[in-house]
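>>> return a 3D structure for these sequence lines:
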Amino acid sequence: MDIAPVAPGRRLLAGHALKLWREPLDFFRSLPRHGGVVRIGLGPKNAFVVNDPDLLHEMLVGKAELYPQGLLSEKMKPLLGDASSTLSGEEHRKRRRMLAPAFRQQRVDGYVSLMTGLSARRSEQWRADEPFSLRTDMNDLALMTVVTALLSSEASKDVVAELHELLPVFLKGLFRRLVLPGFLLDLIPTKGNRGFTTSVRRMREITAEVIKAYRADATDRGDVLSIMVRVRDEETGDAFTDAQILNEIMALVLAGTETTGNMMTFAFQNLARRRDVERRLHAELDEVLGGRPVTADDIPRLPVTQRVVDECLRMYCPWMLTRQAAEETELGGVRIPKNAFMIYSPNTVCRDERWYPDPHRWDPDRWDTDRQLPKRSWIPFGAGGHICPGTIFGRVEMVVHIATIAQRWRLRPEPDALDAATWDTDAPVTEIGSAAVVHPADIPMVPTRRT
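Model (predicted):
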């Protein structure tokens, strides 16, 4: 077996850590030219970055048992407990079987009216021609959507409101812990650290109260929690414990908030640049919806809207996910030591020019084709047994929110925020790589009413 090549630019002691910290997106996108599996240095330790889609499929699907969850999951375990996103092996498979009914297509279709109501109410708070933070509002909208889908009953409205206040503090503290040593943060009694600890404790307390109420009343309220308190594993007959439900809810909220909000922000920033796509989007919405709310039956009739979403998923999916080698093995002819830290970048794979010509250009029309892409080149939600359980939910949510907002509003950057001449081109919008997620710049946007 061969030894994996080392990526250029390794520094003594630091390895590639400075590059990874300062310019993670450019760094990861540069690695495929050096091999299907490349070594990088994280301080004095090695990590193996898997760049080739076929080798990724081998790691995530064909040899999944040899590559259980990695460092990111381990760092989240103290906060999320034994949620399915932190598990591997048979326990993970069982947990995913039990979660599946809550996110099947028919169930997700039932959330569409909830989604349209939330995006309509949020966008009606905007004032024509007054700048606002699109990124803040889209993250807020994504947060309210996932929490309300989880806990939609009238009895939990106060809980939803309190979670809405606590979650931004939780998310900010969590992402800080993904990049810094948790023990060090816990030793520093700053306002932010105290707020994070308080938010975690209170979120668990109030969610536990709701679970108890749902246990006492077996009514199906049409939300995710209603299924979780009643479901039994089809193979073992096991039910969720209250602690397991609580951990899954925390994990689902984390997965369904910032990434989705960022995608919707990127969508409207790009539509403001690509006026041709925006015109086609508006024409489609006017023709299909005629001013009425989006329904689940409308979604297949909104191909332009779906292409906008798919292009954002391609371009702005996570830039780093991890695994760990359970034993010494081989991948693409390269020796992988036991306990090796494995990294892969969905963002890099989804920008491979072999399948996506001009890969850094935002071009929804690339999806208007009969050309079949290799399935392994499309992994915005991950792959294999650990693919995101909310894949259908997340895509439907983005289509519904973008359609609902674009029916009513046309969004443009505030003139003083940046060079308008540059903005009117189709050059890439600003991307910021942080805590494994691609973030948009917080550019003030000015809404103009369409209807």
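
>>> contacts, neighbours, all on C-alpha from now
Noted.

>>> assign the residue nearest in space to the middle of the chain to helix, strand or coil.
The chain has T259 as the residue nearest its centroid, 3.5 Å off, counting by CA atoms, centre = their mean. With DSSP: H, G, I helix; E, B strand; the rest coil as the basis, T259 sits in helix.

>>> mind giving me the packing neighbours of the longest helix along the chain?
If you go by DSSP state H, the chain has its longest helix at helix 191-216. When contacts are defined as 3 or more CA pairs under 8 Å, 6 or more residues apart in numbering; DSSP states H and E, helix 191-216 packs onto helix 157-179, helix 224-228, helix 242-255.

>>> report the buried residues of the longest one.
Translated: helix 157-179. Neighbour-count burial for helix 157-179, counted by 16 or more other CA atoms under 10 Å, picks out 159-160, 163-164, 166-171, 173-174, 177-178.

>>> now the other sequence, so there's something to compare against:
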Amino acid sequence: MGESTFAVPVAPGRQPLVGHMPALARDVVGFFESLRDVGDVVEVRFGRTPVYVITDAELVHRAMAADSGDFVQGKLYDKLARVAGGGVACTDGPGHLDQRRALLPAFRPARNAEFADLFREQALELSRSWRPGQPVNLLRDMYRLTTRTTARALLGGDLDDADTNWLADNIPFVFSIFALQTLSPSDLLEHLPTATNRRYAAVRERLRAIVDDVVGRSSGDGDDIVSTLRRAHHGGDAADEVATILITAIEPTATVIAWLFYYLARNPAVEARVHDEPAYLRPVITEVLRLRHPIYFVMRRTVREVRLGSWPLPAGADVLWSNAALHRDPAAFPDPHVFDPDRWASGEPPHRHYLPFGGGAHKCLGHRFATSEIDVVVSTITERWRLVLDPDVEIPLGVLHPDEMPVSVVARDGRP
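Alright, predicted model coming up:
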């Protein structure tokens, strides 16, 4: 799309050629938070391309509405599709609904106890590998844990150690690159012979080889994704769905678990209460998902002319909202930058601003799976260990995916 021809307010700070990219590069979430003061729909520029950012929660729900037919998945999901193919996260319309129906049996409630046992088993195995006073690479360990649980619960069996470690080391890279490509001022940059682009191409190739191996090993009669799809006569889509599961299940869940331990380490009173009152872990999880939501933004594209609030958007317009920024709206959450699990003490009201797993037809299929994994892993590890963070370490609020989170482990109550 070229220049806009209607009066949607434009975000301040636009620069020639690069648009608002410098501000986005400094602090993605902070930039989107700042747009609340500009309007409920605000034009920003990814290079020269206009993107319309929704800052109003009601308008976000309008864009997410399952039955509107006005929007399809946008640029972010185009970039994800280069890695994941036509997996359920990247599709729309009747085909998308068919994919969801085909996948739902793999997440059926009858499997919840099985999943919880698996999460506890893997958390215990990791916990027993630690030693008192040992420095721990928390993010690496959580990536490996969620890789194992995802493979065993959803893909039909264990991966070998080499593939597990490779996925744990490289899925975060994939996750970051397709997001960066979305923000890029030009698609041409993806085709330059840079070290990053070469690595990304190699990673995509290795990922597809692992996926093909997973699909080939499936017996077809289990509860895994491949078997479920074959029974629903969606066997041809199995590789794309496996790739989608690996990308979307491993990184965000591991990152949220790491953030949870970060906040427990920085808030000893909260950590002690979680240990003494296991039920208190639930509002802590809810608050971590609010304050450090693992997705910077999501996108849609208009199918036809759409009116959002007072603003007409043309067909083909790129539309964006940031769940992370909505979660920090002071109109919904007083002192929004403060970690405060007690704001959820009366339960979990259906905040229109609170969207940890999206909504509408594209709500995360595995939201109960992910929430259970976070709960069981954290409660299992905190039974045995306290994780201690360097008191000088404070990760800025603009960071949702830290490069590292080093901690040391202290045995609880003198346990060996």
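
>>> picking up where we left off before, could I get the helices and strands packed on helix 191-216 of the first structure as a markdown table with distance to V308 of the first structure?
Listed next are these as a markdown table, based on distance: least, CA to CA, whole Å:
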| stretch | distance to V308 of the first structure |
| --- | --- |
| helix 157-179 | 27 |
| helix 224-228 | 27 |
| helix 242-255 | 21 |
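
>>> which stretch among the ones you listed comes nearest M320 of the first structure?
Nearest to M320 of the first structure among those is helix 157-179; the distance by CA to CA comes to 11.8 Å.

>>> and the next element down the chain from the closest one?
From helix 157-179 of the first structure onward toward the C-terminus, using DSSP states H and E, the following helix or strand is helix 182-187.

>>> what does that following helix contact?
For helix 182-187 of the first structure, the external contacting residues (CA atoms under 8 Å, 6 or more residues apart in numbering) are 177, 193.

>>> how much does that helix stray from the second structure?
Here the mean offset of helix 182-187 of the first structure against the second structure after fitting is 5.1 Å, by mean CA distance after the TM-score superposition for the first structure.

>>> what's the straight distance from one end of stretch 92-111 of the first structure to the other?
End-to-end distance of stretch 92-111 of the first structure: 26 Å, with CA to CA, to the nearest Å as the criterion.

>>> again with stretch 70-89 of the second structure
18 Å.

>>> only the buried residues of it, if you could.
Here stretch 70-89 of the second structure shows 70-81, 83-89 as buried, counting by 16+ other CA under 10 Å.

>>> among the helices and strands packed on helix 191-216 of the first structure, which comes closest to K191 of the first structure?
helix 157-179 (10.8 Å).

>>> what's the counterpart of E311 of the first structure in the second structure?
When the second structure is aligned by TM-score structural alignment, E311 of the first structure is paired with E287.

>>> same question for P32 of the first structure.
Matched by TM-score structural alignment, P32 of the first structure corresponds to R36 in the second structure.

>>> what's the neighbour count on the closest residue to that match other than its chain neighbours?
The shortest distance from R36 of the second structure to any residue other than its chain neighbours is 5.7 Å, reached at T55 (CA to CA, 6 or more residues apart in numbering). A count of nearby residues for T55 of the second structure, using other CA atoms under 10 Å, gives 26.
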